[in-house]
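>>> Sequence first, predicted model second:
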Amino acid sequence: MEQPVALVTGAGRGIGAGVAAALSNEGYAVALTSRSRDQLEETAARCAGPTLVLPTDLTAPGAIEEVVDRVEQEWAAPQVVVANAGAGVSASVDRTTDEQWQQMLDLNLTAPFRLLRRTIPAMKQAEHGRIVVVASVAAKLGEPYISAYTASKHGVLGLVRSAAAELARTGVTVNAVCPGYVDTPMTAQTVQGIVDKTGRTPEQALAALEAKSPLHRLITVEEVVEAVLTCVRNSGMTGQGINVDGGGLQS
């Protein structure tokens, strides 16, 4: 494989699909993974260059290893890894079940950890690599009713910072992008959850989310993608959690 290789998780829709298409336009051969083959095929159709469609549940035992093994067998070790797969759940602390808690940790924290563990050795050997985790402003700020999600995102930002410090002199950078509410299907699910629990109209629920940003609008997928590409391009940036939230959380 003459082209550099990128691996994007959660590539079936939203931010992951946008990142995959952008990396393809940058000249990468892009391996795509998420649960849905149909969605991955749609993302592959948006890409300008070679793609590898690898539907899987990243929380399943051995799934990360199988995906990376396949990429290496078909192409080469990924030089860019974007850990975007994630999900959210809303409940008060006292109503958060063990199952909900574990779901958030498994997908939002353990899966990225396993992905880094599996892909870092080849990057270190090549003395070059870019790892970007799509986290959330919830990695830095606690909000009510999302304790499990917030804990998982705080955890993954800690993973990013520690890995970046460890790899600082190897040519491998590790960063997180921390979006606010983005115009994606995941936010649409959040809106519906507010409607179901509060009786607000969808318009009222959306307005409440938009009001969290000084811009009074949702962040676009393209704005998050640009932040991810910055992390890929900039060799002097590592260990960062880059906020893309319209100025709601200033740091």
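Cool, got the structure. Note that the coordinates shown come from a computational prediction; the quantities given were computed from them, not determined experimentally.
>>> When you work out contacts or count neighbours from here on, use the C-alpha atoms and nothing else.
OK.
>>> Geometrically speaking, which residue is the centre of the protein?
Closest to where the C-alpha atoms of the chain average out (Cα atoms, centre = their mean) is N84, at 1.9 Å.
>>> what residues are up against that residue?
N84 makes contact with 8-11, 15-16, 133-135 under the criterion Cα atoms under 8 Å, 6 or more residues apart in numbering.
>>> farthest pair in those?
Maximum pairwise distance in the contacts of N84, criterion Cα to Cα, is 14.8 Å, between A11 and A135.
>>> Give the burial count for the closest residue to S136 other than its chain neighbours, as a bare number.
Excluding its sequence neighbours, the residue lying closest to S136 (Cα to Cα, 6 or more residues apart in numbering) is C178, at 3.9 Å. Applying other Cα atoms under 10 Å, we find 25 other residues in the vicinity of C178.
>>> so what's C178 up against?
134-139, 241-245.
>>> Swap in 10 Å and give it another go.
Neighbour list for C178: 133-140, 153, 157, 224, 227-228, 240-245 [criterion: Cα atoms under 10 Å, 6 or more residues apart in numbering].
>>> quick one: which of those residues sit in helices?
153, 157, 224, 227-228 (DSSP state H).
>>> doesn't V5 make contact with P78?
Yes. Applying Cα atoms under 10 Å as the test, P78 and V5 come out as touching, 4.7 Å apart.
>>> got any residues that touch both of those two?
28-31, 71-72.
>>> Restricted to buried residues, select those in ChimeraX.
Buried members of the shared contacts of P78 and V5 can be picked out in ChimeraX with the line below, counting by 16 or more other Cα atoms under 10 Å:
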select :28,29,30,31,71
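>>> Just name the closest of the shared contacts of P78 and V5 to P55, please.
So of the shared contacts of P78 and V5, ranked by how close each gets to P55 (Cα to Cα), first place is A31, at 10.3 Å.
>>> Is the closest one located within a strand, as I assumed?
Yes. Applying DSSP: H, G, I helix; E, B strand; the rest coil, one finds A31 inside a strand.
>>> ok, structure two:
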Amino acid sequence: MKQFEPQPDDWAVVTGAGRGIGRFLAQHFAGKGMRICALDIDAYEAEQTASLCGEDSRGSGCDVSDREEVASVAEKLIAQGIVPRLLWINAGVGSAATVIDTKDSTIDWLMGVNVYGPMFTARAFVPAMKAAGKPCHVAITASSASVTPVAGPFTLYATTKQMTAAIGEALTAELAEDGIGVTILCPGILDTDIWNAAQARPERFGGARQTPDKVGDHWRAQPGPDVLAKGIDEALAAGGGWCIIPTEADTEPKMLARHEAQRIGFHRYAVGESE
């Protein structure tokens, strides 16, 4: 894929842009002269991000887990001439939940935001990007949990984030013929509010819930999202691909152990061979 160079006055649409990595991404690309359309389930936070990105930028509420809302927001923006040259599918939520023991509503919530959300967002914006006929790029924020074995207390989150990365791989394959590169960002734990994501959980998924503040201590002890800048710029300059930026020393050995386990479990046989 051709390298992607952010151009002044081009639009970058960033989902989950109200805080954390999303706000960092919006400001990062605004710093390169791009106009930012910040989308977030919290419209006020989205507008606050836009205000940090220049007078030509704008913010809007958008619940990425709602297919019809995503389609409606995209349709309105595209009608206003906001066809992104860079679409960053970033919205994501976390929960200390397991596959077996958690509530159905929690499963629906994480699947809705981390899995269906990226698909709804891509389906809503990419056709217009392709039709515009200009160099463009799609990026998706997965996680270091997308490339390491599913383990620990966040097994449901890790499961959905492995699917997030798989959607990035699907988009890579589907958009290759159109010359559109795809970046799959896999950051480690950063100083963001993902630990308190339930504060904006819609009623249909169980409603808002405030996580005890002390839970966030581990995240607050981590580096901020600005550590992603160099890796992101290099990935875009290379035309996309995997962009794994761990903050935990054991991410690489865990990733390699996962690959080794897959290798060991690989069984060769001749197709059509009888027992």
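Now that the structure is in, tell me what you want to look at. Predicted model, so just to flag it, every value in this text is computed and none were measured.
>>> Send over the TM-score of the superposed chains.
Overlay of the two chains. TM-score (TM-score structural alignment, normalised by the length of the first structure): 0.82; 233 aligned residues with a Cα RMSD of 2.7 Å.
>>> Export the ones in helices among the contacts of C178 of the first structure to TSV and append columns for neighbour count and distance to R46 of the first structure.
Below are those laid out as TSV (neighbours: other Cα atoms under 10 Å; distance: Cα to Cα, whole Å):
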residue	neighbour count	distance to R46 of the first structure
K153	26	29
L157	26	30
V224	25	18
A227	21	20
V228	25	18
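>>> Max pairwise distance over these: which two?
Within these, two members stand farthest from each other by Cα to Cα: K153 and A227, at 17.7 Å.
>>> counterpart of R130 of the first structure in the second structure?
Per TM-score structural alignment, the equivalent position to R130 of the first structure in the second structure is H137.
>>> helices or strands next to the host helix or strand of A188 of the first structure in the packing?
Counting by DSSP states H and E, the secondary-structure element that holds A188 of the first structure is helix 185-198. With contacts defined as 3 or more Cα pairs under 10 Å, 6 or more residues apart in numbering; DSSP states H and E, the packing partners of helix 185-198 of the first structure are helix 14-25, helix 202-210.
>>> show me the contacts for G142 of the first structure.
The contact partners of G142 of the first structure, by Cα under 10 Å, 6+ apart, come to 149-151, 154.
>>> part of a helix, is it?
No. G142 of the first structure is assigned coil when assessed by three-state DSSP, not a helix.
>>> Would you quantify the distance from it to Q250 of the first structure?
From G142 of the first structure across to Q250 of the first structure, the span is 14 Å (Cα to Cα, to the nearest Å).
>>> so the top strand by length along the first structure matches what in the second structure?
Counting by DSSP state E, the longest strand found in the first structure is strand 172-179. When strand 172-179 of the first structure is aligned against the second structure using TM-score structural alignment, it corresponds to residues 180-187.
>>> what's the distance between that stretch and the middle of its chain?
Counting by Cα atoms, centre = their mean, to the nearest Å, stretch 180-187 of the second structure is centred 9 Å from the centre of its parent chain.
>>> Equivalent analysis for stretch 184-200 of the first structure, please.
On the basis of Cα atoms, centre = their mean, stretch 184-200 of the first structure is displaced by 21 Å from the centre of the chain it belongs to.
>>> Could you do stretch 64-81 of the first structure as well?
18 Å.
>>> So which bits of that stretch are buried?
Buried positions in stretch 64-81 of the first structure, judged by neighbour count with 16+ other Cα under 10 Å: 64-65, 67-71, 75-81.
>>> which one of these sits closest to L40 of the first structure?
V67 (14.1 Å).
>>> So the aligned partner of the closest one in the second structure versus A79 of the second structure, what's the distance?
Residue mapping for V67 of the first structure onto the second structure gives V73, with TM-score structural alignment as the criterion. According to Cα to Cα, V73 of the second structure and A79 of the second structure sit 10 Å apart.
>>> just T102 of the second structure next, same as before
With distances defined as Cα to Cα, the gap from T102 of the second structure to A79 of the second structure amounts to 41 Å.
>>> Repeat that for W11 of the second structure.
Distance, W11 of the second structure to A79 of the second structure, using Cα to Cα: 14 Å.
>>> what's the answer for D217 of the second structure, then?
Separation of D217 of the second structure from A79 of the second structure (Cα to Cα): 43 Å.
>>> Just give me the match in the first structure for S105 of the second structure.
Checking with TM-score structural alignment, S105 of the second structure has E99 as its match.
>>> show me the contacts for whichever residue in the second structure pairs up with A77 of the first structure.
When the structures are aligned by TM-score structural alignment, the residue of the second structure matched to A77 of the first structure is V83. Contact criterion Cα under 10 Å, 6+ apart gives 10-13, 37, 74-75, 77, 125-132, 136 as the residues in contact with V83 of the second structure.
>>> if you set the cut-off to 7 Å instead, what comes out?
With Cα atoms under 7 Å, 6 or more residues apart in numbering as the criterion, the residues that contact V83 of the second structure are 11, 128-129.
>>> Which ones among the residues you listed map onto helices?
Assigned to helices by DSSP H, the following of those qualify: 128-129.
>>> And the contacts of V83 of the second structure, which is closest to S51 of the second structure?
Distances from those to S51 of the second structure were compared by Cα to Cα; the smallest belongs to W11, at 15.1 Å.
>>> Pretty sure Q80 is one of the things the closest one touches, is it not?
No. Here W11 of the second structure does not reach Q80: they are 11.7 Å apart, not a contact under Cα atoms under 7 Å.
>>> Number of residues surrounding T198 of the first structure?
Close neighbours of T198 of the first structure, defined as other Cα under 10 Å, add up to 10.
>>> Please report the distance of it from A205 of the first structure.
Relative to A205 of the first structure, and taking Cα to Cα, T198 of the first structure is found at 9 Å.
>>> Just tell me what P121 of the first structure corresponds to in the second structure.
Looking across to the second structure (by TM-score structural alignment), P121 of the first structure lines up with P127.
>>> what's the neighbour count on that match?
11.
>>> residues contacting it?
Per Cα under 7 Å, 6+ apart, neighbours of P127 of the second structure: none.
>>> which bit of the second structure covers stretch 7-22 of the first structure?
Mapped onto the second structure using TM-score structural alignment, stretch 7-22 of the first structure spans residues 13-28.
>>> what separates the matching stretch from the chain centre, distance-wise?
Relative to the chain's own centre, stretch 13-28 of the second structure is displaced by 10 Å; criterion: Cα atoms, centre = their mean.
>>> which residues are contacting it?
The set of residues external to stretch 13-28 of the second structure that reach it, using Cα under 7 Å, 6+ apart, is 36-40, 42, 45-46, 49, 52-53, 84, 86-92, 192-193, 225-226.
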